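**Student:** missing the sequence, but the structure's below:
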């Protein structure tokens, strides 16, 4: 075995999202979100599952925080449910805010660093009813929400993230209909993406004005590692088209204060970008302390239609990768793609990076000895942590890794069929059982080192 050590001060954690774990959707003054509405739409979610109960984290908060402490987790990335704090998207619900104050204080009492995300997809339904992210008005409401949370919790939270994966909100929520609010119009993806970019900028500026100077601000993007299916020019053009739609739509305005011309050119058939007003692009760009990068699998793109079209596009098509190992979700596994993604982003933008999500689903079960032997997850995590170290060795400024996810949970459109957790949840009894992978990761963190098989 080869021993590889992580940089001094490397940050570690596990992550979750509010709608996926909290439950208690009708309690404490919480209002409905678009995911409450969507999950109750017949046919939207596998087996008709909903997040009504999920992991019941709302009622089991202290026990879950104890479990994080038992696993010696240095940091915990969680999201605030906007409709719990502002049921109508506008008006404070003190009971909802108090829940997150207890969460933050409970983490600090246990020596765990809070990493707070403002928006992990659960828009208040009241705002969706008047246009949602298609409306510029939602940008202002998000800035108000950010200001409130920043004032109330920012003195105890060291890291605040504006948005999680706006790509999913824009494309899966509005172009393909796979996610809430379930709309299917590719042209809608671009005003939504722009309003998310603008909301990020305004929220980050608002946070900076109310939180301590020591607080770190970030945004988390699920950047796509896209390669062409062949060396043919048409395939290379299709891959570039997909990369621009997936990455540049967000990276340009957020990190440079402008959309690259390629964004307008590659989307001209769908939109004229008339919704971008003078000054918007600069407003999207607020200095960040790091960029969060979520990564699960690579993408291969062809100009020939042989699979699903790339979200938000009518010309690029995804290609299956049968030569690579596949997860139970049929996602290809290629750790080296994470290395390439991190080094590419570092080279292009020179921004500190934290891997804020990375993990693998499985059909995990508790055996007769009360263990969950998820060796496939240990292998996945080990290989991808090795890929992070490869990126560090190549010069990328990668400062941390947050595993996805703490608990088995409501996996969006997949319902409860897919388990990403490092802790098993029995969804009948809600009993938690740390998997072998949780103990393995705790050991890696404690030693700040990774043992890897010798390379041939």
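**Tutor:** Now that the structure is in, tell me what you want to look at. Note that this is a predicted model, so its numbers are computed, not measured. Numbers count the residues shown, from 1 in each chain.

**Student:** contacts, neighbours, all on C-alpha from now
**Tutor:** Noted.

**Student:** residue 192: neighbour count?
**Tutor:** Neighbour count for residue 192, taken as other CA atoms under 10 Å: 24.

**Student:** hang on, it packs against residue 131?
**Tutor:** No - using CA atoms under 8 Å as the test, residue 192 is too far from residue 131 to be in contact (10.3 Å).

**Student:** for comparison:
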């Protein structure tokens, strides 16, 4: 049985925010209901590329069960909930006429959250680009900057009377490095990658301006996935590959967004896509830095691949989660310190969590001591970072629910709540009760 020991939170702020996170495509389902248009992930799922041949058609059916899920959050005691809007649900073609039924869903969700005393944190984009825009070039088309700004304005005007916390993008480094838009990761795709990075950065800046123009007292950030990139061996080739990936994974977005400049090593590749004034359009004032962190990545050289890298072997002594991700809480502490030093913004940890394959036992309970141990160790590391002066103001577990985990389909489970995908029944895991106890113990 898991222990009930709680982490050290003595150095966290009195107003520290505890929350949970999800995303639209991963939980909503209802992909063909109430006027929603297809997203690039609907199309990708139907291509058969998901290893389990899963789709997001039903997912957790949050679209119909959001009341139950808000009830789970209320029981958990979280102060905030980070979710994303499905762009194709509110703008089926990505632009043009809005879909009232889609907007009404988010009205109902937000009103339910506020009634429950939970602050909504709204992310505009968590990877589900409308397929109609993909057919016009998607993020490889500079017009995407205006499409996204107009979408941001729509959401701000409709929901900004109740929502004040906005993120422009979730993990832009991830969806650009591994995007469906780029095709196979060979060297011929690199120029498209640089074009996409620049257009997404421009879209971020345009969305910040749109949100500021339409929402009084808006609090705005962008959510970045930062994972230390380490060489898989002692070879200089692997070390060079790790340094190269680190630039694209960890710096290609926050550097221009927060500091007004691209990393030196990629500037020459970005310059052909720049127009006068672009860096000023990207570097707009932000209120906070959203950090997603799971583990370091280990990198080896692969000269024929995009950026000349591939994922390499992990050191045999490093403990792993059941899905094979390293467990290194000290890397989390160091990442928090680096973000604090490099960008000087308040930090909210908006994703951190543990993937496994856990199932109910004979009594129907889902006991997950590994997740509890992981969360305790990482929150301890966050407290250590705070003790050294890091301005960290919130922590959101990924995720409230087991959900569609992209290329892994429904095989990987990150939730505090177990979802039986056949019946859609929700069962809080032992980690759910542990996290509820932590929140209760740390509230004034």
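**Tutor:** Structure's in. What do you need? Here the structure is a predicted model, which means the values were calculated and not measured.

**Student:** TM-score for these two?
**Tutor:** Here the TM-score for the pair of chains, by TM-score structural alignment, normalised by the length of the second structure, is 0.93; 436 aligned residues with a CA RMSD of 2.2 Å.

**Student:** helices along the stretch 201-350 of the first structure, start to end?
**Tutor:** For the stretch 201-350 of the first structure, the helices defined by DSSP state H, counting those that start in this stretch occupy 233-243, 249-251, 261-266, 280-283, 335-349.

**Student:** reformat these as a markdown table; add distance to residue 138 of the first structure and mean neighbour count.
**Tutor:** As requested, the helices of the stretch 201-350 of the first structure are exported to a markdown table (distance: least, CA to CA, whole Å; neighbours: other CA atoms under 10 Å):
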| stretch | distance to residue 138 of the first structure | mean neighbour count |
| --- | --- | --- |
| helix 233-243 | 27 | 21 |
| helix 249-251 | 18 | 23 |
| helix 261-266 | 23 | 15 |
| helix 280-283 | 15 | 19 |
| helix 335-349 | 29 | 19 |
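
**Student:** which stretch among those comes nearest residue 152 of the first structure?
**Tutor:** Taking CA to CA, helix 280-283 is the member of these nearest to residue 152 of the first structure, at 24.3 Å.

**Student:** what span of the second structure is the closest one aligned with?
**Tutor:** Aligned by TM-score structural alignment, helix 280-283 of the first structure falls on residues 278-281 of the second structure.

**Student:** what does that stretch rub up against?
**Tutor:** Residues external to stretch 278-281 of the second structure that are found in contact with it (CA atoms under 8 Å, 6 or more residues apart in numbering): 202, 205, 206, 256, 260, 261.

**Student:** do you know how far the first one is from residue 179 of the second structure?
**Tutor:** As for residue 202 of the second structure, its distance to residue 179 of the second structure is 18 Å (criterion: CA to CA, to the nearest Å).

**Student:** for the two, indicate the residue with more neighbours.
**Tutor:** Neighbours were counted for residue 202 of the second structure and for residue 179 using other CA under 10 Å; residue 202 has more, 27 against 18.

**Student:** which position in the first structure aligns with the more buried one?
**Tutor:** Match for residue 202 of the second structure (TM-score structural alignment): residue 198.

**Student:** ok now do the spatially most central residue of the second structure, which residues does it touch?
**Tutor:** Centroid-nearest residue in the second structure, with CA atoms, centre = their mean: residue 170, separated by 4.3 Å. Counting by CA under 8 Å, 6+ apart, residue 170 of the second structure touches 123, 125, 126, 127, 222, 223, 224, 225.

**Student:** kindly report the same for residue 383 of the second structure.
**Tutor:** Neighbours of residue 383 of the second structure in contact, by CA under 8 Å, 6+ apart: 8, 9, 10, 11, 12.

**Student:** tabulate the helices of the stretch 201-350 of the first structure in JSON lines, adding columns for distance to residue 75 of the first structure.
**Tutor:** Formatted as JSON lines, the helices of the stretch 201-350 of the first structure follow (distance: least, CA to CA, whole Å):
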{"stretch": "helix 233-243", "distance to residue 75 of the first structure": "31"}
{"stretch": "helix 249-251", "distance to residue 75 of the first structure": "26"}
{"stretch": "helix 261-266", "distance to residue 75 of the first structure": "36"}
{"stretch": "helix 280-283", "distance to residue 75 of the first structure": "30"}
{"stretch": "helix 335-349", "distance to residue 75 of the first structure": "21"}
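
**Student:** and the ones you listed: which comes nearest residue 81 of the first structure?
**Tutor:** Using CA to CA, those put helix 249-251 closest to residue 81 of the first structure, at 22.9 Å.

**Student:** mean shift between that closest one and the second structure?
**Tutor:** Compared with the second structure after fitting, helix 249-251 of the first structure deviates on average by 1.1 Å (mean CA distance after the TM-score superposition for the first structure).

**Student:** what number of residues lie near residue 132 of the second structure?
**Tutor:** Neighbours of residue 132 of the second structure using other CA under 10 Å come to 18.

**Student:** same question for residue 251 of the second structure.
**Tutor:** The number of residues near residue 251 of the second structure, taken as other CA under 10 Å, comes to 18.

**Student:** you'd agree it is up against residue 261?
**Tutor:** No - contact criterion CA under 8 Å: residue 251 of the second structure and residue 261 do not qualify, at 10.1 Å.

**Student:** and of the contacts of residue 383 of the second structure, the nearest to residue 234 of the second structure?
**Tutor:** residue 8 (35.7 Å).

**Student:** can you tell me the helix or strand for the nearest residue to the closest one once chain neighbours are set aside?
**Tutor:** Closest residue to residue 8 of the second structure apart from its sequence neighbours, by CA to CA, 6 or more residues apart in numbering: residue 380 at 5.4 Å. Element membership for residue 380 of the second structure (DSSP states H and E) is helix 369-387.

**Student:** where does that helix end up in the first structure?
**Tutor:** The aligned range for helix 369-387 of the second structure is 375-393, by TM-score structural alignment.

**Student:** for the matching stretch, which residues meet the burial criterion?
**Tutor:** 377-378, 380-392 (16 or more other CA atoms under 10 Å).

**Student:** next: stretch 51-66 of the first structure.
**Tutor:** For stretch 51-66 of the first structure, by 16+ other CA under 10 Å, it's 51, 52, 53, 54, 55, 56, 57, 58, 61, 64, 65.

**Student:** hmm, residue 297 of the first structure is touching residue 336, no?
**Tutor:** No - at 10.0 Å, residue 297 of the first structure and residue 336 do not qualify as touching, with contact defined as CA under 8 Å.

**Student:** which one of the buried residues of stretch 51-66 of the first structure is nearest residue 149 of the first structure?
**Tutor:** Looking across those and measuring by CA to CA, the closest to residue 149 of the first structure is residue 58, at 18.4 Å.

**Student:** the closest one maps to what in the second structure?
**Tutor:** Match for residue 58 of the first structure (TM-score structural alignment): residue 63.

**Student:** perfect, I'm done here.
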